[in-house]
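1. Build me a model:
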Amino acid sequence: MNTSDTIIAPATGSGDAGIAIIRISGADSLSALFRFFTPTGRQTELQSHRLYHGLLRNDSDFVVDEVMAVYMAAPHTYTREDVVEIQCHGGQQVIKSILKLYQSFGIRLAQPGEFTYRAFMNGRLDLSQAEAVSQLIHAKTDSSRKLAIKQMGGGLSRVIYNFSSQLKHILVLTEAWLDFPEEDLPDEDIADFIAVLTDLKSKILTITETYSCGRVLTEGASILLVGQPNAGKSSLMNALLGEDRAIVTDVPGTTRDFLEEGLSIDGVPVSLVDTAGLRTSSDIVEIEGIRRTEEKISLADLVLLVVDSSRTPDQLDFSALESCSGRPIFVVYTKIDKAIELDFNTFGAFPVYRVSSKTAEGLDSLRHGISSFLKKDYTTTDETVLLTESRHFEALQRCLEPIGRALFCCQNNADLELIAFDIREALYFLGQISGETTTEDILDDIFSGFCIGK
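-> Purely as a prediction, here's the structure:
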């Protein structure tokens, strides 16, 4: 992206609204504003960060719109450039006319994410904070909003900076002693290196373990309802959703394909999937539905094995359990209002829930169990950092390798050059999270996922 141009874009979403905001950023922002804007008070100068009423007029002196405009002088702006924001009426024709007006003056339409890209390039945000801006815009639940706000405020950035600072201290000392090859590095320094690297390795491992929870809270979890036909899967889905979305009949095999619906369970975005009942069938459509169910199981974050408690479990129930092998499983006994005498531990050491879709008995307990499983213990304190981006997770995993090698070298009195090499490599991977060592291709990929105007 060319950051020397002055750019313009709507900062508010598409669609008609009462008010829209158009943002301009760059060296020519103020002169561009005055080219078409006439303040009501006829001011010739605008104070920074103060809102002014006035009219936008085109070259023919026709009024385009009545607006409020604010000029914000660098560096106290989002992009750390001069910025102008125009609050206009929110009709799409009004917005298009204003954009066309300023494009005729030579102001370029911004690319997706270009305002945030400039904030990053000008040191307003590091890369993890910039990514959090996009996460905040696309947050599906209050939990994902809170995570994005925390990361945007520098929660992850501070942790990465702390890790980098400790590694840089080791690197500085190592390279200093490399300049004096006739002297050995003092034992106390080696001992300090070992302590620091051991602590860093432990902390990075702890953070990487939060990724599954962070991913679920931002992207959502896939929960499959699996069981034999007529076990009550569709009724359970409707009960959890609070509305009739799945067709419920007494005829086994009513659900022949999977039905997927979204909901929020205690702030966790969830995709609930009602699947075809698992059994041997001669129906071509049902066979395909069963095949798709088995395919979906391998991708599920959690499987609810649905068992009808009004009858004794049979081989089809155990076959359904076997098909879920390797996935996290909750055993959910349905129709508890009609239950017979059963051993509810028949299926082994899985969490067991007893519910009635008809009376709602046990549903709150099931919801709480799902929430606790997906959230684990990571959201209980404000100090906890959760990874939400696969890019950050992969960078930290790769960072562990050179840290482990450097630790081994320190413990075995290896050549200082090997230690320095591994520390530089670890710093490189940490820099990919903050943006210090990120390539242009990766930056383009990250910011292209933003909306225009942010």
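
2. When you work out contacts or count neighbours from here on, use the C-alpha atoms and nothing else.
-> OK.

3. So S282, which state does it fall into?
-> coil (DSSP: H, G, I helix; E, B strand; the rest coil).

4. where do the strands sit along this protein?
-> Listed in chain order, the strands of the chain (DSSP state E) span 7-10, 17-25, 37-39, 50-57, 63-72, 83-90, 108-109, 221-226, 259-265, 268-274, 302-308, 329-334, 352-354.

5. Out of the ones you listed, the one nearest I419 is which?
-> If you check each of the strands of the chain against I419 by Cα to Cα, strand 221-226 wins as the nearest, at 41.1 Å.

6. now for the closest one, which elements pack on it?
-> Applying 3 or more Cα pairs under 8 Å, 6 or more residues apart in numbering; DSSP states H and E, we find strand 221-226 packed against helix 233-241, strand 268-274, helix 284-297, strand 302-308.

7. repeat that with 7 Å
-> With contacts taken as 3 or more Cα pairs under 7 Å, 6 or more residues apart in numbering; DSSP states H and E, strand 221-226 sits against strand 268-274, strand 302-308.

8. between that strand and strand 259-265, how many degrees?
-> Note on geometry: by axes from the mean of the first three to the mean of the last three Cα atoms, to 10 degrees, strand 221-226 and strand 259-265 are set 130 degrees apart in direction.

9. who touches strand 221-226?
-> 233, 269-275, 277, 297, 300-306, 320 (Cα atoms under 7 Å, 6 or more residues apart in numbering).

10. Settle this for me: Q92 is touching G13, isn't it.
-> No - the pair Q92 and G13 does not pass the contact test of Cα atoms under 7 Å, sitting 10.3 Å apart.

11. Can you show me the helices along the stretch 351-454 of the chain?
-> Secondary structure of the stretch 351-454 of the chain, counting by DSSP state H, counting those that start in this stretch: helices at 363-375, 390-411, 416-434, 440-447.

12. looking at those, which is closest to S4?
-> Taking Cα to Cα, helix 440-447 is the member of these nearest to S4, at 16.8 Å.

13. Pull out the buried positions in that closest one.
-> For helix 440-447, the buried set under the neighbour-count rule, 16 or more other Cα atoms under 10 Å, comprises I446, F447.

14. what angle separates it from helix 416-434?
-> 30 degrees.

15. ok so, going back, with distance to P229 and mean neighbour count as extra columns, can I get the helices and strands packed on strand 221-226 in CSV?
-> Written out in CSV, the entries for the helices and strands packed on strand 221-226 read as follows (distance: least, Cα to Cα, whole Å; neighbours: other Cα atoms under 10 Å):
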stretch, distance to P229, mean neighbour count
strand 268-274, 11, 23
strand 302-308, 10, 25
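
16. now the other sequence, so there's something to compare against:
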Amino acid sequence: MPRLDTIAAVATAVAPGQGGIAVIRLSGPVAEQVGQAVVRCPGRQEWGSHRILYGHVMAVDGQRRLDEVLLLLMRAPRSFTGEDVVEIHCHGGVMAVQQVMERVLEQPGVRRALPGEFSQRAVLNGRLDLTQAEAVSALVSARSRRAADLAMAGLDGGIQARITALRERLLDQLTELEARVDFEDDLPPLDGTALLNELQAVRTELLALVADGERGDALRHGLRVALVGRPNVGKSSLLNRLSRRERAIVTELPGTTRDLLESEIVLDGVPITLMDTAGIRATNDAVEQLGIARSEEALMSADLVLLIVDGHAGWTETDAQLLARIPNAVPRVVVANKSDLDGPPLPREVDVQFSALNGAGEDALVQVLLERCGAGDAAAIVLSLNTRQRDLASAAAAALARSHEVAQQQLPWDFWTIDLREAIRGLGEITGEELTEAVLERVFSRFCIGK
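-> As a prediction, this is how the structure comes out:
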């Protein structure tokens, strides 16, 4: 699809006093012309494709220098978007980037890029398939090494290759079916059992990809884990132990934690946000009451709740009440802290014994935590479908499941093709072989502006 306009955006993060350089990216038919108009390159530097030029961005008067920059020109089709692309590498921060961007947008035929528009043009121009474009976004937002590895697997074409292979198998079966619909008298009989087995084999593989994708969500988006319990049972000590730093104040006085305290960590490749909550108890302290109210909110929003009890003091009626207050839909792990001290026998509700003092039981705690969230074997995932891709794969699997009903009712071959076509169409939408404007809008509206 040809583009008549040229788009521009800042392609790097911009913050006051942060970053030595920033990159402003242009793509479109007048990108090179804009670069020549905005950047003055001294001497006899050659404006060649895939060359770096040195110069200055000049003010409108052509006299005042706004910034010292490097300019990279990539002519079509050898660029990210498949169009003429210019990147202006200026100094980082805010003001220099803003002034250079203003000069670019002042040029005729240039407008500010929409979210994900560079990647969208790359897809439309055949530089990337849809799964690779989505992998680019996942790589940019990766919060752990494993999340970055999964994004790279998608960027390398792993998802596209797997889905395309499954789609080709379905297309082969559709071809056989359509041939029987049109020329059944001239062809040998089609083995319905073998056909059904092949469709169900593809369905099984799709369901496995969906399951891996659901576990991979923990690697991509992370988990929010709320630490709850009575005052002074060791919630803050547990947070400090897992965080490997003194993130929370720890004293022997109950009610020390009065607000929701968060700490970002990574456990076995899974990003975890630990939320240390105020100890839940009856109190007349107004500030502590606000903290307890936030603890109640954390119970509702968490992906998992760690209920901390005092293993030295033993299980109490208050612990049982707190356990009952955790929503049924939220996974929970009951941790008996202070395992380094002797205590009474613990009830079956306790999953792990742990010592925030010396770290005993930490490995078991991490393993149970990840298993309860469905991320226990996330490290073994090779490919991970995102939510959009999983929805389409699940719909395709459901369409293939209906072939059982068609077979049992012994309906003619043309009835088989209905659900088979639906499955093929869904898989094509995953990779972009079945593109619609709605698909493009749904995918690229979630991208950052400069990507």
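
17. In CSV, list the strands of the first structure along with distance to A148 of the first structure.
-> As requested, these are exported to CSV (distance: least, Cα to Cα, whole Å):
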stretch, distance to A148 of the first structure
strand 7-10, 22
strand 17-25, 23
strand 37-39, 36
strand 50-57, 29
strand 63-72, 26
strand 83-90, 24
strand 108-109, 27
strand 221-226, 17
strand 259-265, 17
strand 268-274, 14
strand 302-308, 24
strand 329-334, 29
strand 352-354, 33
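
18. Looking at those, which is nearest to S281 of the first structure?
-> For the strands of the first structure, distance to S281 of the first structure was read as Cα to Cα. The smallest value, 16.1 Å, belongs to strand 221-226.

19. Tell me the mean distance between the closest one and the second structure once they are aligned.
-> Aligned to the second structure and superposed, strand 221-226 of the first structure gives a mean residue distance of 1.9 Å (mean Cα distance after the TM-score superposition for the first structure).

20. What is the corresponding segment of the second structure for that strand?
-> Correspondence between strand 221-226 of the first structure and the second structure is established over residues 223-228, with TM-score structural alignment as the criterion.

21. Give me the longest helix you can find in the second structure.
-> Taking DSSP state H as the assignment, the helix of the second structure that covers the most residues is helix 192-221.

22. name the helices or strands packed onto it?
-> Counting contacts by 3+ Cα pairs under 7 Å, 6+ apart, helix 192-221 of the second structure is packed against helix 145-155, strand 270-276, helix 387-401.

23. Spatially nearest residue to the spatially most central residue of the second structure (excluding sequence neighbours)?
-> Among the residues of the second structure, the one closest to the centroid is R220, at 4.0 Å (Cα atoms, centre = their mean). Across the structure, with Cα to Cα, 6 or more residues apart in numbering as the measure, the residue nearest R220 of the second structure apart from its sequence neighbours is A147 (5.2 Å).

24. Trace A31 of the second structure over to the first structure, please.
-> A31 of the second structure maps onto S29 in the first structure, by TM-score structural alignment.

25. right, and that match touches E85 too?
-> No - counting by Cα under 7 Å, S29 of the first structure stays clear of E85, with 9.3 Å between them.

26. one step back: aligned against the first structure, show me the partner of the residue nearest to R220 of the second structure.
-> Under the alignment (TM-score structural alignment), A147 of the second structure pairs with S144 of the first structure.

27. isn't its match right up against T218?
-> Yes - in terms of Cα under 7 Å, S144 of the first structure counts as a neighbour of T218; the distance is 4.8 Å.

28. just to revisit the earlier point, looking at the helices and strands packed on helix 192-221 of the second structure, spot the one closest to P254 of the second structure.
-> Of all those, it is strand 270-276 that lies closest to P254 of the second structure, at 14.2 Å by Cα to Cα.

29. just to revisit the earlier point, quick one: which of the strands of the first structure is nearest G242 of the first structure?
-> The closest approach between G242 of the first structure and any of the strands of the first structure, judged by Cα to Cα, belongs to strand 259-265 at 9.8 Å.

30. The closest one: which residues count as buried?
-> Here strand 259-265 of the first structure shows L259, E260, L263, S264, I265 as buried, counting by 16+ other Cα under 10 Å.

31. tell me which strands and helices that strand is in contact with?
-> On the basis of 3+ Cα pairs under 7 Å, 6+ apart, strand 259-265 of the first structure makes packing contacts with strand 268-274.

32. My guess is Q160 of the second structure contacts G432. True?
-> No - taking Cα under 7 Å as the definition, Q160 of the second structure is not a contact partner of G432, at 9.3 Å.

33. ok, now how distant is H138 of the first structure from R367 of the first structure?
-> With distances defined as Cα to Cα, to the nearest Å, the gap from H138 of the first structure to R367 of the first structure amounts to 24 Å.

34. no wait, E183 of the first structure
-> Between E183 of the first structure and R367 of the first structure the distance, using Cα to Cα, works out to 64 Å.

35. Looking at the two, which is more packed in?
-> Each of E183 of the first structure and R367 has its neighbours counted (other Cα atoms under 10 Å); R367 has more, 14 against 9.

36. Let me see the contact set for that one.
-> With contacts defined as Cα under 7 Å, 6+ apart, R367 of the first structure is in contact with I265.

37. try 10 Å
-> With contacts defined as Cα atoms under 10 Å, 6 or more residues apart in numbering, the neighbours of R367 of the first structure are L240, I265, D266, F373.
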